[in-house]
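Got a predicted structure plus its sequence, pasted below:
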Amino acid sequence: MLFAAFQSPGPIILEIGPIVVRWYGLLIASAVLIGLTLSQYLAKRRNVDPELLGDLAIWLVLFAIPAARIYYVLFEWQEYAQRPEDIIAIWKGGIAIHGAIIGGTLGTIIFARLNRISLWQLLDLVAPSVILGQAIGRWGNFFNSEAFGKPTDLPWKLYIAPRYRPLGFLNSEYFHPTFLYESLSNLGVFAILLFLFFWGLKNRDRLKTGTLAGVYLIAYSLGRVWIEWLRTDSLMLGPLKVAQVVSFSAISLGVLILAWLYWFKRPLPDVVSPRKQQSISNK
């Protein structure tokens, strides 16, 4: 069933002299714009000022993208030590979503603290946009011929050119399209979060603040743990795959969040006490 085999057309969309337009950069920019539009729409549905999400988006970009690059470079330092000029070459690929999540969360914490806003309410509003952005961004891996899995003969196999193949698989032509698996998994998580969001509009007393953030951590991480077993280019920490270690930690945190909200029936600790929080209602 070769009709389902596919391969990347290459990382570059357009090249005119020194001007190079790459799929990776276009997809990241598209994910940011689509995510911002979505989060502002969700904010309106929650009667929250959408301009607040526009301000937060700037913080997320400033914190998430550099953190994603730093995270990746640190775990691939042996490679970048040989060519330090490539450390800032983010357009060539090489960012880690867990680094982006950590950086974005840090930026959101600071933003919430400075503006005296509930961190968990902000996280609930951006969680659907974040996972949708991840689903879009994964296609950058496709165009860069990276983040693919082990060799396979499945009908939906991905052809990888010899120059992109890992040393142990130079004689293999077709690999698991793990970027596609994760993109589809992320779309599934996106659907779950949207369902919970709109269900929560009709059941405000039952959907507690912080729920979407907790569900995001669990649902995304469960998919990532499975997909990481198929990857051949995982970031490693000794014998352990870093993404799996972080994912198991995120699952534990997500379970703790939901247990705190629904088992112990207590509000989550916030960066600003409720009595000091400013209203973020749409005026």
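In hand now; what should we look at? Values in this document were obtained by computation on a predicted structure and should not be read as measured data.

switch to C-alpha atoms for all contacts and neighbour counts from now on
Noted.

Would you map the helices across the protein?
Read by DSSP state H, the chain holds these helices, from start to end of the chain: 23-45, 50-75, 77-80, 97-115, 119-143, 178-202, 211-228, 242-258.

Take this one as well and set it beside the first:
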Amino acid sequence: MELAYIPSPSRGVLYLGPVPLRGYAFCIIIGVFVAVWLGNKRWVARGGRAGTVADIAVWAVPFGLVGGRLYHVITDYELYFSEGRDWVDAFKVWEGGLGIWGAIALGAVGAWIGCRRRGIPLPAYADAVAPGIALAQAIGRWGNWFNQELYGKPTDLPWAVEITSSTDGRLPGTYHPTFLYESLWCIGVALLVIWADRRFKLGHGRAFALYVAAYCAGRFWIEYMRVDEAHHILGLRLNNWTALFVFVLAVIYIVLSARKRPGREEIVEPGASDGDWDEGAAAVEDAEPDLEPESKSKSESEGPSAKADAEEKKDAGASGGGGVKKEPESAEKS
């Protein structure tokens, strides 16, 4: 009886007409768009302007890609700088190899620059985009499926992934689809952050810290299942230690931040509400000139009768004007 399994794609390149697009890069691009879309909706719901998330992402995304690649190259330097390797391959991001830790760290630097340019607090921005980042990771992990990389131990489970080619010398077979495990975990993290944010009104960076802590918890056990080459410290893979360390930092931040600044920011983007008022005021001002012709025509139609009334009052005043003028004279004589 043939076992069920998840087949790997026959090729890792998609063609948009004559343009080749690697599946890995395609997944990252889709993930970025989803993150910006969801982040924008959450940012506007918190009182910010539409489009701000995309403007800051122009800084955060390139920084994140550079940071992710740097982390990967530094922690797996032997893939690029050992004997028989070509160091130029370190620049071929489209072939795979991004470390989430470096992407988040340097991406935060890019976001900080973008936030400073807009006068926005970075923690508020991070809270808005946190679930979107988790979903971007969920989509991006399917790039590992296209590349047939970062899988787990051999297994005959029905959801095992079939590996037909390998760059690490392993035999073709069925393995734990750790990319799928992490993808599903990241979707769960996104839903958790959205729910907790609505339930507890998380602010001042706590929604982002919750995302970081929840992701690290999943990454720890998923990393433990992987069989690709990695540096080990005290029996654990380097990424296990990184996940554990970052998890502790995120939990500490949540606790201390909740004590120091409970609740959520009242204003996430200075001037956003004023901008909305200005737009409304402009609409009113645009409508006011339309009333002028009506008022003018009304005054013109009432003009003759009003003029006649004024002449009658003038005549009445003239007929009784003598007595009125004599009173001051008699008063002066007396």
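Done, it's in. Computed from a predicted structure; not experimentally measured.

circling back: please identify which of the helices of structure 1 is closest to Glu15 of structure 1.
When the helices of structure 1 are compared for distance to Glu15 of structure 1 using CA to CA, the nearest one is helix 23-45, at 11.6 Å.

Give the buried residues for that closest one.
Applying a neighbour-count criterion of 16 or more other CA atoms under 10 Å, one finds 23-25, 27-28, 31-32, 34-43 buried in helix 23-45 of structure 1.

and it, how far from the chain's centre?
The chain centroid and the centroid of helix 23-45 of structure 1 are separated by 12 Å under CA atoms, centre = their mean, to the nearest Å.

by contact count, what packs against it?
Counting contacts by 3 or more CA pairs under 8 Å, 6 or more residues apart in numbering; DSSP states H and E, helix 23-45 of structure 1 is packed against helix 50-75, helix 119-143.

Could you figure out how far the shortest one is turned away from helix 23-45?
Following axes from the mean of the first three to the mean of the last three CA atoms, to 10 degrees, one obtains 150 degrees for the angle between helix 119-143 of structure 1 and helix 23-45.

do the same with the first one
Taking the same axes, to 10 degrees, helix 50-75 of structure 1 and helix 23-45 form an angle of 140 degrees between their directions.

circling back to that earlier point, format the helices and strands packed on helix 23-45 of structure 1 as CSV; extra columns: mean neighbour count and distance to Ser221 of structure 1.
Conversion of these to CSV gives the following (neighbours: other CA atoms under 10 Å; distance: least, CA to CA, whole Å):
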stretch, mean neighbour count, distance to Ser221 of structure 1
helix 50-75, 19, 17
helix 119-143, 23, 11
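
export those to JSON lines and tack on distance to Gln278 of structure 1?
JSON lines is the format used below for these (distance: least, CA to CA, whole Å):
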{"stretch": "helix 50-75", "distance to Gln278 of structure 1": "12"}
{"stretch": "helix 119-143", "distance to Gln278 of structure 1": "12"}
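
who wins for proximity to Ile101 of structure 1 among those helices?
Set against Ile101 of structure 1 and scored by CA to CA, the helices and strands packed on helix 23-45 of structure 1 come closest in helix 50-75, at 6.5 Å.

Where does that closest one end up in structure 2?
Per the alignment by TM-score structural alignment, helix 50-75 of structure 1 matches residues 50-75 in structure 2.

Distance check, Tyr229 of structure 2 against Glu223 of structure 2.
Not Tyr; residue 229 of structure 2 is Glu. Using CA to CA, to the nearest Å, one obtains 11 Å as the distance from Glu229 of structure 2 to Glu223 of structure 2.

same question, Glu294 of structure 2
As defined by CA to CA, Glu294 of structure 2 lies at a distance of 75 Å from Glu223 of structure 2.
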